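S.K.: need a structure here:
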Amino acid sequence: MAKSIRARATLKGDTVTVKSLITHVMETGLRKDEKTGDKIPAHYIQEVTCEHNGKEVVLAQWGPAVSKNPYLSYEFTGGKSGDDVSISWVDNKGEKDSLTVQVK
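M.R.: Reported below is the predicted structural model:
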């Protein structure tokens, strides 16, 4: 079970709509700690991969300009109810998470 990803996939006609929310700090590396004045190290998602039944449908390469707790929504055709949709991410520190949901 993914700790940082919430998602749902819904079918309407022949189009699957996936909506997901990823909990992540998304630090740019440019902000300073208010108490110490030291820079807060960069910590952001670099790559998000979305698959439908094991086939890649979206590959997003992100950087430090993406906001904290990013929301990702996308659509694709060719899915049906009960199909698996997977979302996974990897950040610049090597941390990662993934989640698989079924199309409803």
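
S.K.: okay, CA-based contacts and neighbour counts for the rest of this
M.R.: Fine.

S.K.: now do the same end-to-end measure for stretch 52-71.
M.R.: Counting by Cα to Cα, to the nearest Å, you get 19 Å between the two ends of stretch 52-71.

S.K.: mind checking how far it is from the chain centre?
M.R.: In terms of Cα atoms, centre = their mean, to the nearest Å, the centre of stretch 52-71 is found 5 Å from the chain centre.

S.K.: one more, please, to line up against the first structure:
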Amino acid sequence: MTEPVRIRATVSEGVTQVRLMASHPMENGRRRLPDGSLVAAHHITDLAVLHNARVVLQARFGPSVSRDPYLVFSFAGGVPGETVSVSWRDNRGAQRSDSVTIR
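M.R.: Okay, the predicted model is just below:
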């Protein structure tokens, strides 16, 4: 099982700022071990952020994204007490969804 996505969502003057970090190795499939063998590719491919079932961010990642991706973005709307949820899927079929209450 993967670690939870760390999410913080705060609202100020009608704009919600979201900060999130998805714990993931994000291996690109080109790194070699000391014995010369390749580490298999393992990276997030799709990520979506929803605010009350409305998509506010949708991303497609590839192997060039760094380990434990950290994103910061804002969207119009949001009220303290509402929910922001994040879900992702990786190239091996693993997926995770987490949510947080807006502060």
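
S.K.: give me the TM-score for this pair.
M.R.: TM-score for the superposed chains, counting by TM-score structural alignment, normalised by the length of the second structure: 0.95, backed by 102 aligned residues with a Cα RMSD of 1.0 Å.

S.K.: report the mean distance between the helix or strand harbouring Arg96 of the second structure and its aligned residues in the first structure.
M.R.: Assigned by DSSP states H and E, Arg96 of the second structure belongs to strand 95-101. Here the mean offset of strand 95-101 of the second structure against the first structure after fitting is 0.7 Å, by mean Cα distance after the TM-score superposition for the first structure.

S.K.: quick check: which helices or strands does that strand pack against?
M.R.: strand 6-12, strand 83-90 (3 or more Cα pairs under 8 Å, 6 or more residues apart in numbering; DSSP states H and E).

S.K.: next, format those as a markdown table and append mean neighbour count and distance to Gly77 of the second structure.
M.R.: Shown next, in a markdown table, are these (neighbours: other Cα atoms under 10 Å; distance: least, Cα to Cα, whole Å):
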| stretch | mean neighbour count | distance to Gly77 of the second structure |
| --- | --- | --- |
| strand 6-12 | 18 | 8 |
| strand 83-90 | 20 | 11 |
